[in-house]
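S.K.: sharing a model that was predicted from the sequence below.
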Amino acid sequence: MTVAALSLPPSAGRIKRILHFPLTRILLGILVTVLPVALTFAIVQGTVEKSMRIVWPYLLAATLCILAYSIYIRLLEKRKVIELSLPGAAKELGNGLLLGAALLSVTMGTLALLGVYKVSGSNPWTVILIPLAEQVMVGFFEEILFRGVIFRISEQSLGSRIALILSGLVFALAHLPNAGVTPLAIGVTFAAGILLTAAYMLTRRLWLAIGLHIGWNYFLGDIFSIAVSGHESKGLLQATLTGPQWLTGGQYGVEASVVSLAFISALSIYLLRAAQRRGNFMLPYWKKHGIA
């Protein structure tokens, strides 16, 4: 990882130093990540009939988000976008998808054994096709934003541990407007932010985290038919969650359940330890360079 933003020579001009200041880079990164997605949906909704707005707007938004982030990295940080490089991407993305699906399936299986998740039937298999594009867009957009921009840049100055907590808090607080949010929901979402960051830290690339994010969301909403962070979903299974809110998650969904908290936290610890064994934790800039 480069720390050019923190190590410019004294001769560097004021504008250049401002542009390379970590907070400036984070704000610019947020702008270039959010703007393509927001503009895509604003333009599409204003110019295209609803019946024609199926699948492609999500894929277009995801593509533009990736392109904007790549241009931002090459122009401002002047380096290759190694976190989204293609060699090995399919394997890491696939592993992430499997890990997210497995984690969610274990969570739902536990809730079924506890008697709070009950399946009564199924919907036509075609209901699982169209929502996949939306989950792909969400996975790419949120991982580029929260891990590629907020965590990665803050880590270069604050170190892995502080940046891990900070980015997890930002990720959790971003879900405050969602329906049915509770303190437990924020706690589980914070843990999910830690898990996704741990996936990035393990590989120092975004593909595993993107796959994990997509796998969890897709199976939760489009297979098990449970609300995803407060957003109602109709998936393959006809099912209900009944029981105390601390167990079912209430309107927010199982991402506000203590069962999810337990499994997500356990996997987070495992991935963080694996990342540490690989030497992928960074010291704060001041410690790395012996600054008092």
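M.R.: In hand now; what should we look at?
S.K.: from here on, contacts and neighbour counts on C-alpha atoms
M.R.: Will do.
S.K.: what strand or helix carries the residue lying closest to Ala163 once chain neighbours are set aside?
M.R.: Spatial nearest neighbour of Ala163, excluding adjacent residues (Cα to Cα, 6 or more residues apart in numbering): Glu155 at 5.0 Å. Glu155 belongs to helix 152-158 when assigned by DSSP states H and E.
S.K.: comparison target below:
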Amino acid sequence: MFGALHAANPGATVVSVLGVSLAGVWLALGYVLTGELAIPIGAHVSWNFFLGPIYGFPVSGNRVSPSLVRVQEIGPDVLTGGRSAPRPAWSGSRPCSSGASPSSATSRRATGGSRSPPR
């Protein structure tokens, strides 16, 4: 669902939608493990804030300027994300997937197991 909502972003490709879908799983994990919607909302806002206004990367395919740091992406789109930003590329997918295990372990240790969202 998260990937589908980002499919209309400027410069979106099949690879970028798959990468954004992976980010959606990572964000959903924050909610599923804690039952707190603030976790994925905070992670998403923080990611977009640091990606655009701080580091100068495009946010959802849109350039944000000015930024604190000027960045020029060099390399193939599959590594840099091209016009879509690093999140849907290998460089953005890797932090999402590698951050899921420690997040899950920390949550389970703190709550004594996986917590289901309230109904």
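M.R.: That came through, no problem. These numbers come from a predicted model, not from an experiment.
S.K.: residues of the helix holding Glu155 of the first structure that come out buried?
M.R.: Along helix 152-158 of the first structure, these residues count as buried under the neighbour rule (16 or more other Cα atoms under 10 Å): Arg152, Ile153, Ser154, Glu155, Gln156, Ser157, Leu158.
S.K.: re the thing from before, ok, the residue nearest to Ala163 of the first structure to Gly168 of the first structure distance?
M.R.: Look at Glu155 of the first structure and Gly168 of the first structure: by Cα to Cα, to the nearest Å, they are 12 Å apart.
S.K.: go on, Ile71 of the first structure?
M.R.: Using Cα to Cα, Ile71 of the first structure is found at 26 Å from Gly168 of the first structure.
S.K.: which element is the residue positioned nearest the centre of the first structure on?
M.R.: Centroid-nearest residue in the first structure: Glu143, 3.9 Å away (criterion: Cα atoms, centre = their mean). Secondary structure assignment for Glu143 of the first structure, by DSSP H and E: helix 131-143.
S.K.: contacts for that helix, please.
M.R.: Here helix 131-143 of the first structure makes contact (Cα atoms under 8 Å, 6 or more residues apart in numbering) with 33-34, 55-56, 58-59, 61-62, 65-66, 206, 209-211, 213-214, 217-218, 222.
S.K.: now with 6 Å, please.
M.R.: Under the criterion Cα atoms under 6 Å, 6 or more residues apart in numbering, residues Val55, Tyr58, Ala62, Ile210, His213, Ile214 lie in contact with helix 131-143 of the first structure.
S.K.: which part of the second structure matches it?
M.R.: Aligned by TM-score structural alignment, helix 131-143 of the first structure falls on no residue of the second structure.
S.K.: all helices of the stretch 151-292 of the first structure, in order?
M.R.: Along the stretch 151-292 of the first structure, counting by DSSP state H, counting those that start in this stretch, helices occupy 152-158, 160-173, 183-203, 207-218, 245-248, 258-277, 285-288.
S.K.: next, format these as TSV and append distance to Arg14 of the first structure.
M.R.: Putting the helices of the stretch 151-292 of the first structure into TSV (distance: least, Cα to Cα, whole Å) gives the following:
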stretch	distance to Arg14 of the first structure
helix 152-158	19
helix 160-173	26
helix 183-203	32
helix 207-218	36
helix 245-248	52
helix 258-277	37
helix 285-288	21
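S.K.: closest to Val44 of the first structure out of those?
M.R.: Nearest to Val44 of the first structure, of all these, is helix 207-218, at 23.3 Å by Cα to Cα.
S.K.: so which bits of the closest one are buried?
M.R.: For helix 207-218 of the first structure, a neighbour-count test (16+ other Cα under 10 Å) marks Trp207, Leu208, Ala209, Ile210, Gly211, Leu212, His213, Ile214, Gly215, Trp216, Asn217, Tyr218 as buried.
S.K.: now do the contacts for the first one.
M.R.: Trp207 of the first structure makes contact with Glu92, Leu93 under the criterion Cα under 6 Å, 6+ apart.
S.K.: so what corresponds to it in the second structure?
M.R.: In the second structure, the residue matched to Trp207 of the first structure (TM-score structural alignment) is Ala38.
S.K.: for its match, give its distance to Ala8 of the second structure.
M.R.: For Ala38 of the second structure, the distance to Ala8 of the second structure (Cα to Cα) stands at 25 Å.
S.K.: what does Thr106 of the second structure give?
M.R.: Counting by Cα to Cα - Thr106 of the second structure and Ala8 of the second structure are separated by 35 Å.
S.K.: show me what Thr197 of the first structure lines up with in the second structure.
M.R.: Thr197 of the first structure maps onto Ala28 of the second structure when the alignment is built from TM-score structural alignment.
S.K.: ok, and the closest non-adjacent residue to its match?
M.R.: Closest to Ala28 of the second structure by Cα to Cα, 6+ apart is Pro40, at 6.7 Å.
S.K.: what do you get for Ile41 of the second structure?
M.R.: Computed as Cα to Cα, 6+ apart, the closest residue to Ile41 of the second structure that is not its neighbour in sequence is Leu27, at 8.0 Å.
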